[in-house]
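Peer 1: whatever this is, show me its structure:
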Amino acid sequence: MNTVADRLIVPLDVPSLPAAIAWVERLPQVSFWKVGLELFVSTGPAILTELKQRQKHIFLDLKFHDIPNTVAGACRAVATYGVDLVTLHAAAGPAALKAAQTAISEAATATGQAPPQLLAITVLTSLTARSLALDLKIPIELPEYALHLARLAQQQGIAGAVCSPQEVAQLREICGPHFRLVCPGVRPDWAAKGDQKRTLTPAMAVKAGADYLVIGRPITQASDPAAAFQRICDELATVV
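Peer 2: Alright, predicted model coming up:
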């Protein structure tokens, strides 16, 4: 992370390749882009090729969650794309986490590429403590559950975790300084929260221990996206 801007990951939450390229060209100052399920299912690896040709960093957020053999196969395929970060659900369990890490490392080595860093999804930022307890019937407190999942992933060699900014301080303290922590659901004071339930401002999230922030709608839905991106960078510069 060479600059404040390198810590901001902007989601390409659009349904087509032309729409995604339009955003990349509209915001050339963004160095790190997130490709999620909608765009990847629509375009396949073509969007990854376009981003790499423009020397952008890529967060491939596909949230793998399956049996160990299937997750391992997906990770072997992902390793050939040359992306930087890839997600899978910690709730897939220790066997799947270990199989994923082994597969992605071996496949990258076989193709002469640096392996992507795997990030374990802890608890989605759209969930609340109430929904975790009542809807999903998970009988422990949300912060404790997020920490448990992060530690489970770390024990299997996973490089980091995705967590709410409200859990990041605890994960940083327990998991140590080298465990990558990526926070979605970050919202500046001047932006609407939308469907994010457990959020902090960018500066607060970084001060709490986040390595990267995923910030979408406050930038992409702003009347001037470039100005919104710069405003967030300026806010972060006061704490980084």
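Peer 1: only C-alpha atoms for contact and neighbour calcs from this point on.
Peer 2: Will do.
Peer 1: other SSEs contacting the longest strand that the chain contains?
Peer 2: When the chain is parsed with DSSP state E, its longest strand is strand 57-64. Judged by 3 or more Cα pairs under 8 Å, 6 or more residues apart in numbering; DSSP states H and E, strand 57-64 is in contact with strand 32-35, helix 46-53, strand 85-89.
Peer 1: any idea which helix or strand comes after that strand?
Peer 2: Next along the chain after strand 57-64, taking DSSP states H and E as the criterion, comes helix 68-78.
Peer 1: okay, the angle between the longest strand of the chain and helix 46-53?
Peer 2: For strand 57-64 against helix 46-53, the angle by axes from the mean of the first three to the mean of the last three Cα atoms, to 10 degrees is 150 degrees.
Peer 1: now show me the structure for the sequence below, then we'll compare the two:
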Amino acid sequence: MNSDEARKKIIFALDVNGVAEIDRYAALLSGKVGMFKVGKELFTACGREAVQTVLRHGGEVFLDLKYHDIPNTVAKAMVEASRMGVRLANLHALGGAEMMETAANAVRSEFGDDRPRLLAVTILTSSTAETLRRVGIEHPVDQMVVRLARLAQESGMDGVVASPLEIGLIREACGPDFLIVTPGVRPSFAAVDDQKRIMAPAEAVTAGADYLVIGRPIAKASDPAAAADLIVEEIAGGCP
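Peer 2: Below you'll find the predicted structure:
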């Protein structure tokens, strides 16, 4: 894998405070990473301007708002996300088949091929078997992830967000063309922090991840651009 291919795998998590910080990181990293993730905290604080700021710098956006509501509400929200010109947008697979199907059909009907790719969140990387048991889910984490991935694919989703530890199982269940976006990735130089189910970048890509969501290892580095370059080198050097 060459450096440009490796760079496109990286989604930088914009877990920052305000438009000035978005502007700084977008300017600094637009040529260093493949995409920028705008999540709930940032979007709640800055709204559409968060997305627009990244786009002004020529970056692409993964809008990570994890919608989970009644089908009609989620469908309308996903259509509005699509209007902003984002590359990826997501919802929670636990919202069920009807919710996912309604959203997928609405986006495709409105935008056709000129639309974001739609992802379903399976099980959060901070979750464990005990976390699931306490909300009444008795199946093991890996079984739930595969079950939700299959449901998402059947419901018209383009891919899923899942822990790197389940990449192989999802590939086996859903095939080579189903997108897998993987948080819980930590390069060799970074701390684990609060993620429970993690993997190194090259290992995750080799296992079949299409995109890696990486935030703190880049943002907390004294030189974020250099940290991004190190991760690119780690992926390119560790992947055939």
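Peer 1: circling back: equivalent range in structure 2 for the longest strand of structure 1?
Peer 2: The aligned range for strand 57-64 of structure 1 in structure 2 is 60-67, by TM-score structural alignment.
Peer 1: can you report how many residues lie near the aligned partner of Ala107 of structure 1 in structure 2?
Peer 2: Here Ala107 of structure 1 is matched to Glu110 in structure 2, going by TM-score structural alignment. Glu110 of structure 2: 13 surrounding residues under other Cα atoms under 10 Å.
Peer 1: and the spatially closest residue to Glu110 of structure 2 that is not a sequence neighbour, how many neighbours?
Peer 2: Among residues not flanking Glu110 of structure 2 along the chain, Val79 sits closest, at 7.5 Å (Cα to Cα, 6 or more residues apart in numbering). Neighbourhood size, Val79 of structure 2 [other Cα under 10 Å]: 22.
Peer 1: from Ile104 of structure 1, how far off is whatever residue of structure 1 lines up with Val79 of structure 2?
Peer 2: Residue correspondence to structure 1 (TM-score structural alignment): Val79 of structure 2 is matched to Arg76. In this structure, Arg76 of structure 1 and Ile104 of structure 1 are 5 Å apart, going by Cα to Cα, to the nearest Å.
Peer 1: circling back: how close does the match of Val79 of structure 2 get to Glu38 of structure 1?
Peer 2: Distance from Arg76 of structure 1 to Glu38 of structure 1, by Cα to Cα: 21 Å.
Peer 1: and what of Ala74 of structure 1?
Peer 2: 17 Å.
Peer 1: now do Ala153 of structure 1
Peer 2: 26 Å.
Peer 1: same deal with Gln101 of structure 1?
Peer 2: Distance check for Gln101 of structure 1 against Glu38 of structure 1: by Cα to Cα, it reads 24 Å.
Peer 1: mind listing what the residue positioned nearest the centre of structure 2 touches?
Peer 2: Closest residue to the average C-alpha location of structure 2: Val181 at 4.7 Å, with Cα atoms, centre = their mean. Contacts of Val181 of structure 2 were listed using Cα atoms under 8 Å, 6 or more residues apart in numbering, and they are 159-162, 209-213.
Peer 1: neighbours around the alignment partner in structure 2 of Val41 of structure 1, how many?
Peer 2: Aligning on TM-score structural alignment places Val41 of structure 1 opposite Thr44 in structure 2. When neighbours are defined as other Cα under 10 Å, Thr44 of structure 2 has 12 of them.
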